[in-house]
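Novice: Sharing a sequence plus its predicted fold:
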Amino acid sequence: MSVVSGCPCRKNMLFVYNEVMWLLSPAFFAYGIRRILDGTRFSAIYDWTGRFPKWDKGQGTNDIESGAKCGVRCFWVHAVSVGEVVAASSVVAALKRKFQDALVLVTTVTETGMKTAKQRIPNADAFAFLPFDIMPFPRWAMQRVRPDVLILTETELWGNLMHAAKEIGSKVALVNGRISDATFARSQTPLGKLAYQWLLSHLDLCLMRSELDAQRILQMGAPPQIVKVVGDVKLDQPQVRLSESVKASLRSELGLFSDHLLFIAGSTHEGEEEVILRVYQRLISYLPNLRLLIAPRHLERVERVMAKIESAGFKPVRRSFCTGKPIRQNEVIVLDTVGELAKLYALATVAFVGGSLIQRGGHNIMEPVLHGVPVLFGPHIDNFRPHAELLLREGIGFQVHNENELVDTAFKLLNSEPLRRTLAWKAEQLLSRHRGASDRVANAIAELVGQGKVDTGQGVK
């Protein structure tokens, strides 16, 4: 019996969900119009309405069709934005190793997510934006792709998309599943319990990143037999540490000398840059060779951040304008490029990850750690709580609650090269313990596809 059929309120909840989505439909369409006006390709309309275009490679001029019609497995991997794309990249690589001829479609929601996906997942066979979760768009998309497995990363539970997958017999898997404090709290309200029980009833497999996430999804109503802890695929990345020659070239581009210390504040939000600039002002009085790079979370805020830098008495320098001219102490580099932050963390002496001094739930605090760089973050880290607890327990990450704590902790790290070497060694030991999570995901997916048939529109396979 399908997992979906085990939810007694399934039909009622589907009706309610669709009523809500139709009420929200003007907002979806307004969002699409705004995206196109902001520069998103016009053909995204086909994606949003479930009329996916052709495979980008591997299938010549064929439209996106069922992998079964080509005699191979087909996987649809969804990653909402940049952070989830990082997780999806290693999963897709593992699936391609496990199923060498498989077709993989990757969908995202954001423009930056799409750009990052094309950079980080070059072995995918097609890319598209996720259809609006309003029937019949997900049904049209699912009937066109007909994947063996719909793979959703982290927290992306779209009711109509999952329902459409179950209609044609596709399996649905949650990969690198995480349940934030806010999501868990919502799921414990009377309405939240009904909604999440219905959403989770569509899942055939829940591959969670930690024991805490597994415990939470079980309390939310996931059947115990489908929940497994496989580790965090974001920690199972290929060797990302840059060679010394590449780092030297990047430092030269940015105008950094060999004796310069670099403080990178990544994924910052409104209300955080002001704090970072005050911290920098205080630190350079003790460390005159310190330089600062700020990477706002949203590129549309670059001009606003540059204005803040000028108001603080510094001169902003766009990353895209860096040509090797030496960066002075009174200049602050502003990252205005897409997909470069994860690489630039390799140049950092110390990193701060934003969205955490204010209530945004934090961002990927593991990116600096992948390069052996000590990372600081604020108290609002709900989206990455298991990561934060892990880093705090290992002594690799440092939580700060205010400007003074940020100054004190950053100075301690910036002023001690032996301490930084010790932390880099600890980071490598930590990462080595988590390697293999992506292969465990691929093995679990392989077991899953052996459990049933997918309706190809031309019989089953």
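Specialist: Received the coordinates, thanks.
Novice: can we go C-alpha only for contacts and neighbour counts from here?
Specialist: OK.
Novice: now the spatially most central residue of the chain, what's its secondary structure?
Specialist: Residue closest to the average C-alpha location in the chain (Cα atoms, centre = their mean): residue 83, at 1.5 Å. Here residue 83 is recorded as helix under DSSP: H, G, I helix; E, B strand; the rest coil.
Novice: Could I get the contacting residues of the closest residue to it other than its chain neighbours?
Specialist: Of all residues not flanking residue 83 in the chain, residue 364 sits nearest, at 6.7 Å (Cα to Cα, 6 or more residues apart in numbering). Listed by Cα atoms under 8 Å, 6 or more residues apart in numbering, the contact partners of residue 364 are 83, 353, 384.
Novice: Turn these into CSV, columns for distance to residue 76.
Specialist: Below are the contacts of residue 364 laid out as CSV (distance: Cα to Cα, whole Å):
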residue, distance to residue 76
83, 18
353, 31
384, 25
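Novice: from those residues, which single one is nearest residue 128?
Specialist: Comparing the contacts of residue 364 against residue 128 with Cα to Cα places residue 83 closest, at 17.1 Å.
Novice: May I have the residues that are in contact with residue 133?
Specialist: 21, 158, 159, 160, 161.
Novice: Helices along the stretch 51-200 of the chain, start to end?
Specialist: 82-98, 111-120, 137-145, 159-167, 181-187, 190-200 (DSSP state H, counting those that start in this stretch).
Novice: Turn those into TSV, columns for distance to residue 408.
Specialist: What follows is those, written out as TSV (distance: least, Cα to Cα, whole Å):
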stretch	distance to residue 408
helix 82-98	29
helix 111-120	34
helix 137-145	51
helix 159-167	47
helix 181-187	29
helix 190-200	42
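Novice: Ok, which of the ones you listed comes nearest residue 388?
Specialist: Closest among those, using Cα to Cα: helix 181-187, at 13.0 Å.
Novice: That closest one - contacts with which helices or strands?
Specialist: In terms of contacts (3 or more Cα pairs under 8 Å, 6 or more residues apart in numbering; DSSP states H and E), helix 181-187 is packed against helix 190-200.
Novice: structure B:
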Amino acid sequence: MIYNIFCFLVWLFCVPFLMFFSVKKKYRLSIPSRFFLYKNSPLKQSDVHFHACSFGEINSLEILSKNFNSSFSVITQTGLEKALKFNNNSKFLPFELFLPFWLSKSKVLVIFEAELWLNLVKYAKKNGAFVILLNARISDKSYKKYLKFKFYYKQIFNNIDLVLAQSNIDEIRLKELGAKNIKVVGNIKSANLKQVSKIYPKFKEKLIIVASSHDGEEELILKSIKPKLNQKFLIAPRHPERFKRVSKICEDFAKRNSLKFEKFSSNLGLKSDIILLDTMNELINFYKICDVVILCGSFIDGIGGHNPIEIAQFNKPIISGKFFYNQKTLYDLVGGIKFTDLSNINDILSLNLERSYIKNSCNFDEIVNLIKEQI
């Protein structure tokens, strides 16, 4: 009761700010749905309710969820869009205040990684669900912050029946926060790999992908690169709302170097030297035919890196920055990554780089069976 009163006071205080941000395109659907229940009726009952944050996490759960009668709750708009493509029983997860009467019954609740909300697990347990925390991890950067709120996380873990951790280090940290019944199964992202949906012919030029880039990284990388005649660049921003801005950056880069530029969405045949991949769900198809991937999210401090395993499944050379602390476990699963601060990027791109490879992966069938045992 005290926690719900606290949530109500927080919600009341934040209402003016929520109203302000709800006019922004990025939050136009999520804020009204999550904080005001606008067009956000409860999920239909299912055997397994999966909850994850955004596009990448939902993407990791797609194949797993197809083994069950499932439903999805998400936090972001891109996450919901992705979930609805393969599961119509998908909604935004409302703010904690609304969960006591919004949450539908399920036999199992599977929470992905760090989506730890007290009312979500508490009322799922009250509804009779077996609660699983899947792919659990505590990053180096987050660990001290978690410890400051240990009292809160202890209450959460009191309502979690099974924790499937990524590594032994995660197991130790999770125990410190109050988690019980922990099983180290590895990272599901290393076993549940997204597959190619379309086959593109390989380019005669050397295809270099600048993958999952964030604000500031495109400019930093392109400023460091001196393109050669046999090179073709595919720029793939992480967030779709940045496509327009990155298009201008790429266009300016092309003009400075007397190169041709096009956007993927323009359907011009992919004949240009610089191509902006301004669409979702296509990057995996280009990983298969590329020659090198510059994996972003790692060149500017504050992001923490991205998943290298999707690339390593194709044994493509990977170039990365040093700021990958949020993906340390995944980086440890991949061999052959070349690290740089971009000062020597042109020399590196000229080398016959070592191919990346996945060192080991978790047992996907084991995870499926652990969930099935509770249905």
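Specialist: Sure, I can see it. Please read all numbers here as calculations on a predicted model, not as lab measurements.
Novice: List buried members of the contacts of residue 133 of the first structure by neighbour count.
Specialist: Using 16 or more other Cα atoms under 10 Å as the burial test, the contacts of residue 133 of the first structure include 21, 159, 160, 161 as buried.
Novice: Closest one of those residues to residue 87 of the first structure?
Specialist: residue 161 (20.4 Å).
Novice: aligned partner of that closest one in the second structure?
Specialist: Applying TM-score structural alignment, one finds that residue 161 of the first structure aligns to residue 120 in the second structure.
Novice: show me the contacts for that match.
Specialist: By Cα under 8 Å, 6+ apart, residue 120 of the second structure lies in contact with 96, 99, 103.
Novice: Residue in the first structure paired with the second one?
Specialist: So that's residue 99 of the second structure. Using TM-score structural alignment, residue 99 of the second structure sits opposite residue 138 in the first structure.
Novice: where do the strands sit along the first structure?
Specialist: Assigned strands in the first structure, in chain order: 74-78, 103-108, 126-129, 149-153, 171-177, 205-208, 227-229, 261-268, 290-296, 315-318, 331-334, 350-353, 375-377, 397-399 (criterion: DSSP state E).
Novice: now the ones you listed as CSV including distance to residue 433 of the first structure and mean neighbour count?
Specialist: Shown next, in CSV, are the strands of the first structure (distance: least, Cα to Cα, whole Å; neighbours: other Cα atoms under 10 Å):
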stretch, distance to residue 433 of the first structure, mean neighbour count
strand 74-78, 26, 25
strand 103-108, 28, 24
strand 126-129, 32, 24
strand 149-153, 22, 25
strand 171-177, 16, 26
strand 205-208, 16, 26
strand 227-229, 14, 20
strand 261-268, 26, 24
strand 290-296, 30, 24
strand 315-318, 38, 18
strand 331-334, 35, 22
strand 350-353, 23, 26
strand 375-377, 19, 25
strand 397-399, 17, 22
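Novice: Output those strands in TSV, with distance to residue 341 of the first structure appended to each entry.
Specialist: Formatted as TSV, the strands of the first structure follow (distance: least, Cα to Cα, whole Å):
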stretch	distance to residue 341 of the first structure
strand 74-78	22
strand 103-108	19
strand 126-129	22
strand 149-153	21
strand 171-177	22
strand 205-208	26
strand 227-229	29
strand 261-268	7
strand 290-296	7
strand 315-318	14
strand 331-334	11
strand 350-353	11
strand 375-377	14
strand 397-399	18
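Novice: With respect to residue 248 of the first structure, which of these lies nearest?
Specialist: With Cα to Cα, the closest approach to residue 248 of the first structure among these belongs to strand 261-268: 13.2 Å.
Novice: what stretch of the second structure lies opposite the closest one in the alignment?
Specialist: Taking TM-score structural alignment, strand 261-268 of the first structure hits residues 206-213 over in the second structure.
Novice: closest to residue 129 of the first structure among the buried ones among the contacts of residue 133 of the first structure?
Specialist: Distance ranking of those against residue 129 of the first structure, using Cα to Cα, places residue 161 first at 13.1 Å.
Novice: max-length helix in the first structure?
Specialist: The residue-count maximum for a helix in the first structure (DSSP state H) belongs to helix 10-37.
Novice: when you compare where that helix runs with where helix 159-167 runs, what's the angle?
Specialist: 120 degrees (axes from the mean of the first three to the mean of the last three Cα atoms, to 10 degrees).
Novice: what helices or strands is helix 10-37 of the first structure leaning on?
Specialist: Using 3+ Cα pairs under 8 Å, 6+ apart: helix 10-37 of the first structure touches helix 159-167, helix 190-200.
Novice: Output the ones you listed as CSV; include the columns distance to residue 96 of the first structure.
Specialist: CSV is the format used below for those (distance: least, Cα to Cα, whole Å):
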stretch, distance to residue 96 of the first structure
helix 159-167, 22
helix 190-200, 27
